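Undergrad: here is a sequence with its predicted model. Questions after.
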Amino acid sequence: MSIIIKPIITEKITKEGEVFNRFGFVVDRKANKVEIKKAVEAAYGVSVESVNTMNYRADRTTKYTKSGLITGKTSAYKKAVVQVKEGETIDFYTNI
């Protein structure tokens, strides 16, 4: 389970899951598509048709506040959108 970090649960990904059988995950930055496919199939027991990956860079921000200048940074991460076969689904909301 070190490849899949967490599922992405947003309005857009949830709608794609209902309509197109696509589900999103934050994955390890060094994982490739074959490893992601095997990890999802092993963890959720579904057949994966395709995997699309996106790398997001770290963003640096600067805020001007009363107490002075505050700088920050968001983490870089890799997102994978996995399409499962027709008729199969992944349920993130039940605790089994």
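TA: Nice, I can see it. Owing to the predicted nature of the structure, the values given are computational and were not obtained by experimental measurement. Numbers count the residues shown, from 1 in each chain.

Undergrad: from now on I want contacts and neighbour counts done on CA atoms only, so please keep to that.
TA: Fine.

Undergrad: can you pull the contacts of the residue positioned nearest the centre of the chain?
TA: The chain has F25 as the residue nearest its centroid, 2.0 Å off, counting by C-alpha atoms, centre = their mean. Residues in contact with F25 (C-alpha atoms under 8 Å, 6 or more residues apart in numbering) are 4-8, 79-82.

Undergrad: try it against this one:
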Amino acid sequence: MRAPEEIILQPLVTEKSTALMAENKYTFIVDRNANKIEIKNAIEKLFNVKVLKVNTLMDRGKLRRVGRFAGRQPDRKKAIVTLRPGDKIKVFEGLE
């Protein structure tokens, strides 16, 4: 079994993810090969909260240009985690 730090790469803070915090939903960038059960267990171990639901989606990397050279940002996987009412994740405190 992988360590939780290998599964949860970083929190995702955008305008939309900040608005979801009012509904007790938090967004993270996760390992592309992680499944919902692994994500749930990793969040519960890292932040000592109870996860009710995990929604995942794959983001295709955007096409970027530097002069005449075209490249692509890497693909990434996002997870939107719904927590039990009353639970909070301290990483996001002060953003709401």
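TA: Everything's here; your move. Values in this document were obtained by computation on a predicted structure and should not be read as measured data.

Undergrad: how close are the two chains, by TM-score?
TA: Between these two chains, after superposing, the TM-score reads 0.84 (TM-score structural alignment, normalised by the length of the first structure); 89 aligned residues with a C-alpha RMSD of 1.5 Å.

Undergrad: about what we covered before: top of the contacts of F25 of the first structure by number of neighbours, please.
TA: When neighbours are taken as other C-alpha atoms under 10 Å, the top entry among the contacts of F25 of the first structure is A80 (25 neighbours).

Undergrad: which helix or strand contains the residue lying closest to it once chain neighbours are set aside?
TA: The spatial neighbour of A80 of the first structure that comes closest, neighbours along the chain excluded (C-alpha to C-alpha, 6 or more residues apart in numbering), is T53 at 4.3 Å. Using DSSP states H and E, T53 of the first structure maps to strand 48-56.

Undergrad: against the second structure, where does that strand fall?
TA: Following TM-score structural alignment, the aligned partner range for strand 48-56 of the first structure in the second structure is 51-59.

Undergrad: which residues are contacting the matching stretch?
TA: 36, 39-40, 43-44, 75-84.
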